[in-house]
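Asks: A structural model of the following input is requested.
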Amino acid sequence: MSATTSTVCRTSPVSPPRTGTQQWWHTAVVYQVYPRSFADSDGDGVGDLPGITQRLGHLARLGVDALWLSPFYTSPQADAGYDVADYRDVDPLFGTLADADALIERAHQLGLKVVIDLVPNHTSSEHAWFRAALAAGPGSPERARYLFREGRGSRGELPPNNWRSVFGGEGWTRVTEADGTPGQWYLHLFDTTQPDLDWSNPEVAEEFRSVLRFWLDRGVDGFRVDVAHGLVKKEGLPDWAGHSSMVSETEHGELPTHDVGDVIEDAGDADATPATHTDTDTDADADADVNDGPMWNQPGVHEVYRDWHRVLAEYGPDRMLVAEAWVEPLSALAEYVREDEMHQAFNFAFLSAHWHPHELRSVVERSLHANDAVGAPTTWVLSNHDVVRHHSRFGLPSAGGNVEALSPTDPVPDAELGLRRGRAATLLQLGLPGSAYLYQGEELGLPEHTLLPMELRQDPAVARGGGNGRDGCRVPLPWEADAPGFGFSPSGATWLPQPADWATYALDAQKGVPGSTFEMYRTALRLRRSYSLGSGGLAWVDLEDEDVVAFGNGEVVVAANTGGHDYPLPDDHEVLLASGPLREHDGETHLPPDTTVWLRRTSAERREPFGPD
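Replies: Predicted coordinates:
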């Protein structure tokens, strides 16, 4: 059967190209830098701001548009910097304010925008505000900045409600008052060292307006907002029978236990992104809807971001906010990117999708429809500092999904399969219209360090019994194959041990090597810009083989083979890029399983991708 007859079908428009004025974030590819693990300049084994500045040329050569920096603020590092003690200074571990200024200046010289993390849900327990709250006592204005409450029980010995920490254990900690007696309790949705702020207090809102302006004045181009859906809690802090988690997974082909409502729609596949889920197997009274948790996605968060939108507008139209909001369904997530709120929101539904054609089509289509409805670009992401790297996730039996962190005793991902599918998923992602986020090291094909000994893991979730921790995706990067510590540090020291086989992933082992993961990423980013894929639209190419997910975006056709058999490609299309080797059979080019290809039509007579209906 010839390629030109076996692959012809029809196209189904989904999302039109963007028109009118566009800001940089509408189409940007943003590269996440996790400062502890990117590059170390002083030999202490921990990455720092000068190390990042020295390596910014790598990002420019790779072809990204911006970098996002995870927290580098003053912090006791109980949660790797997400426990902030001073939002207006740099922790000595990472450098100085002058180093931050130099990084921003150098990035701008290279044409890179700079986005920094903001952590507004909680502070460190070492923050001046919290220390003042402990000293001031119950009923004080200092305590009113946080969520202090009296305990339940005859002596206040029980927590104020039954909320649990995302990291495991109680969500409340009791303090000892100045006179030595047991006192009030404070809420911490995460670690005990991360007390939640009370966003009903105007003083808290004014403080963060000031923090925004402090960094905007220093030239940053945007903010990634940590736990953006968690700032406002339901009045009265009522008990809740559900359970909160950072990430969760539904097995392929199965529905989650909660009611996903309009998440499934026509495609028949469940979203795999609940930030909060209800354990209905153990508690019949549990809330059914994932968004009903009284600590998540409360209506008041939207007024916070409308306020911040106005602050950023004071600095011109080119500053942006991106939400880390584990919210479903996608229509609820889209509320964060309405015209007067944030500018982007991470698409965890896409990150969580399995390597399954119906699920991929469903999440892409629903994402575009939800964001088109509010006039916002869709933001695609596959990996970050909180989840198993996607080059390993796709090598697990679940074939992707939003899996919890892995321990040394868990099944080891199939490295070859994971990388093959991971590269294919990346080309699918980068071919989509909108913006995209990359996590440091994915351009090298780095896998998760699943065999990292538990005793070396530093994630607070490990100590609190909340899981295996997220350290496996945070291991320092390999820059040079033959250097100590693979070139991460001049001393060879690394704060977490690197796997011995990472020499093959080092940057200098991949630069200029045809077919390497680095060169694939670099070529994809160049082509993405050349063909304006970020500002394009999407139309499904409906093929005879439903295992091939194919769509047109402008001049480019993207086809991902998720099935188990080769698929013939049309002979009137030029291959621009493939995630792996294509195959030749009887003079025809075929797309192998677990491979994605970008094609361009070469026949002016054919108006539809893969030919007319």
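
Asks: Please count neighbours and contacts with C-alpha atoms only from this point.
Replies: Will do.

Asks: Relative to residue 560, how far out is the nearest residue to residue 577 once chain neighbours are set aside?
Replies: Nearest in space to residue 577, with sequence neighbours left out and distances taken as CA to CA, 6 or more residues apart in numbering, is residue 598 at 5.2 Å. Distance of residue 598 to residue 560, computed by CA to CA, to the nearest Å: 9 Å.

Asks: please give me the structure for this one as well, since I'd like to look at both together:
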Amino acid sequence: MTDQHNVTPATDWWRDAVIYQVYPRSFADGNGDGMGDLAGIRSRLPYLRDLGVDAVWLSPFYASPQADGGYDVADYRAIDPMFGTLADAEAVIADAHDLGLRIIVDIVPNHCSDQHEWFRRAVAEGPGSVARERFHFRKGRGDNGELPPNDWESIFGGPAWTRLPDGEWYLHLFAPEQPDFNWEHPAVQDEFRSILRFWLDLGVDGFRVDVAHGLVKAAGLPDTGHGEQLKLLGHHVLPFFDQDGVHDVYRSWRTVLDEYEGDRIAVAEAWTPTAERTALYLRPDELHQAFNFHYLNTGWDAPDLRAVIDESLDAMRPVGAPATWVLSNHDVVRHRTRLGGSLDRARAAALLMLALPGSAYIYQGEELGLPEVTDLPDDVRQDPSFFRANGQDGLRDGCRVPLPWSGELPPYGFGDTGTWLPQPADWARLTVQAQTGDPDSTLELYRTALDLRRRHPGLGAGNTVEWLDAPDGVLAFRRPGGLVCTVNTTQAAVTLPEPPGRVLLSSRHLSAPSPLSTSSPLSTSSPLSTSRHQLNTAGDCVVAADTTVWWEE
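Replies: Predicted structure coming up:
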């Protein structure tokens, strides 16, 4: 096997890593066709290095009919021509390593495209064929098999079954173009171990496992109303999600990952009913990380945030895994909009996330303060959930609008022409170019925060927080190395009777009614290390609404 790693070796680098998600079609356009691609990603890798992240996660770029943004994979070892070639992918990996960045790629094991060779063969060979055993084909219910085999519904809305002309139905938990694999079949297990090795041999540092909780289905594919089969630890569990059999799959995968040098990892997209269930995916012989959706789904409320932080850390500690923290991704409304639309609140949420122990994920564009685009015309929508009744709300397109890089008008330096989804006309002030060098910009806030996180021993490290007394609506906790984080989640300014120490970084301006060493307001973005930025520790400090402050005792 080959090892192309030029990044600095580090044991367990992933435990406190900041990982940046790139959605390839919306990150950067290298050939001017309005669609992001691998050449565009490669050209912007220095930007990600300068931002200060440790690794880059690439959403799917595999050969695909693009029925679901590339999550319908036709060939797991080939690059879709819209993104480039396999040589382009190898160049991205090599350049990233030269810049000190690690690369994580998506793997989509729950389902493939209906254009995948295996599924096409299964359709062609008909009922009873060996090829159909690799998927979930069933006879229908009703007098003539006209009803779906069970009552399962697609995540995108409508039945989770589609009937073929030969009368049999096949299972797809997502779009009809995405048939689910049968993970009871040895050939499926062998194939994915081979796919892992293919990409590991090319030098990738790990995998983000799509729908990691969905691979194994309950025996007999029971209706969702079968009571006892749907109860687990007192929580309602669907018979197609979070089944215990998935853990055998990931134990097998871990043996493959451990064959390779360089701490290769796997990250689970696992939607589970509790943090304790998520932790089961992270036992020492399984995966390394799992996305913390319990945290992502928590509102801007101090007691709720404290509870989910404690629950997350408590659940991860027994299995020795780091907690992860995430605010946005390609499947959810951007957190600026989801938390109420305030840029101040989005900035405060980012500093809170980056102060917590464990690993943090940044979704492309959140470092620019991008809001969700909620007014896309129906005729430009591409999310399959938008076109199916009773499914997701169809707003996934709104978080996937291409990034603004420079200029006053669309396409804002994304490429030479237009963009596959239209950009808002008022994004000129949000471009990378406009924000670079502006000490009050969100981009410079992220750059400073990530630089401090890399250098300060109290940021990201460990697996505990020490909660401190604080006014109602305020979170305050201490991290190793004498770092204190305070978060005002209220809609009014709060006076701290005694500032915890010297301000390292604040998401908004601070002020003080009692004497300061200077009368000037504190900077929002630059590291506050000089004496003119220090608060008099004997005086009060007023922390504005929706503000997070990092202090050094």
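
Asks: Overlay the chains and give the TM-score.
Replies: Overall, the chain-to-chain superposition scores 0.90 on the TM-score scale (TM-score structural alignment, normalised by the length of structure 2); 513 aligned residues with a CA RMSD of 1.6 Å.

Asks: more neighbours, residue 598 and residue 560 of structure 1?
Replies: residue 560 (28 against 24; other CA atoms under 10 Å).

Asks: Test my guess that the more buried one contacts residue 545.
Replies: No. Proximity of residue 560 of structure 1 to residue 545 does not meet the contact threshold set by CA atoms under 8 Å, at 11.3 Å.

Asks: For the aligned residue in structure 1 for residue 63 of structure 2, give me its contacts.
Replies: Taking TM-score structural alignment as the alignment basis, one finds that residue 63 of structure 2 is matched in structure 1 by residue 74. Remark: with contacts taken as CA atoms under 8 Å, 6 or more residues apart in numbering, residue 74 of structure 1 is in contact with 81, 84, 85, 86, 87, 89, 90, 91, 92.

Asks: quick one: secondary structure of the equivalent of the residue nearest to residue 577 of structure 1 over in structure 2?
Replies: When the two structures are superposed using TM-score structural alignment, residue 598 of structure 1 falls opposite residue 550 in structure 2. For residue 550 of structure 2, the secondary structure call by DSSP: H, G, I helix; E, B strand; the rest coil comes out as strand.

Asks: Residue 550 of structure 2 and residue 506 touch, don't they?
Replies: Yes. Contact criterion CA under 8 Å: residue 550 of structure 2 and residue 506 qualify, at 6.3 Å.

Asks: hang on, the earlier thing: now do the same contact list for the closest residue in space to the match of residue 63 of structure 2 that isn't next to it in sequence.
Replies: Leaving aside its chain neighbours, residue 74 of structure 1 sits nearest to residue 91 (3.8 Å; criterion: CA to CA, 6+ apart). The neighbourhood of residue 91 of structure 1, defined by CA under 8 Å, 6+ apart, consists of 72, 73, 74, 75.

Asks: again, but for residue 83 of structure 1
Replies: Applying CA under 8 Å, 6+ apart to residue 83 of structure 1 gives the contacts 75, 76, 77, 119, 122, 123, 124, 125, 193, 194.

Asks: any idea how far the third one lies from residue 459 of structure 1?
Replies: Between residue 77 of structure 1 and residue 459 of structure 1 the distance is 10 Å, computed by CA to CA.

Asks: helix/strand/coil for residue 133 of structure 1?
Replies: Of the three states, residue 133 of structure 1 takes helix under three-state DSSP.

Asks: burial measure for it, as a count.
Replies: For residue 133 of structure 1, the tally of surrounding residues (other CA under 10 Å) stands at 21.

Asks: Give the aligned equivalent of residue 386 of structure 1 in structure 2.
Replies: Here residue 386 of structure 1 is matched to residue 331 in structure 2, going by TM-score structural alignment.

Asks: and the closest residue to its match other than its chain neighbours, what does it touch?
Replies: Once flanking residues are discounted, residue 331 of structure 2 sits nearest to residue 396: 5.5 Å by CA to CA, 6+ apart. With contacts defined as CA under 8 Å, 6+ apart, residue 396 of structure 2 is in contact with 330, 331, 332, 333, 383.

Asks: ok, the second one - how many residues close by?
Replies: The one in question is residue 331 of structure 2. The local packing count at residue 331 of structure 2 equals 14, with neighbours defined by other CA under 10 Å.

Asks: Could you check which helix or strand contains it?
Replies: Taking DSSP states H and E as the criterion, residue 331 of structure 2 maps to no regular element, lying outside all helices and strands.

Asks: so how far is residue 13 of structure 2 from it?
Replies: Distance check for residue 331 of structure 2 against residue 13 of structure 2: by CA to CA, it reads 26 Å.

Asks: same deal with the first one?
Replies: Remark: distance between residue 330 of structure 2 and residue 13 of structure 2 (CA to CA) = 24 Å.

Asks: picking that back up, give me the aligned partner of the residue nearest to residue 74 of structure 1 over in structure 2.
Replies: Across the alignment, which pairs residues by TM-score structural alignment, residue 91 of structure 1 is matched by residue 80 of structure 2.

Asks: swap in residue 158 of structure 1?
Replies: Mapped onto structure 2 by TM-score structural alignment, residue 158 of structure 1 lines up with residue 147.

Asks: right, and its match touches residue 141 too?
Replies: Yes. If you go by CA under 8 Å, residue 147 of structure 2 and residue 141 touch, sitting 4.8 Å apart.

Asks: So between the two, which is more surrounded?
Replies: In this view residue 147 of structure 2 and residue 141 are compared by other CA under 10 Å, and residue 147 has more residues nearby, 16 against 12.

Asks: Could you pull out the buried residues of stretch 220-227 of structure 2?
Replies: Burial within stretch 220-227 of structure 2, assessed by neighbour count using 16 or more other CA atoms under 10 Å, is assigned to 222, 223, 224.

Asks: Residues contacting that stretch, please?
Replies: For stretch 220-227 of structure 2, with CA under 8 Å, 6+ apart as the criterion, the contacting residues are 150, 151, 152, 230, 238, 239, 240.

Asks: Okay, the third one and residue 224 of structure 2: tell me how far apart.
Replies: Yep, that's residue 152 of structure 2 we're talking about. 7 Å.

Asks: I am finished for the moment; much appreciated.
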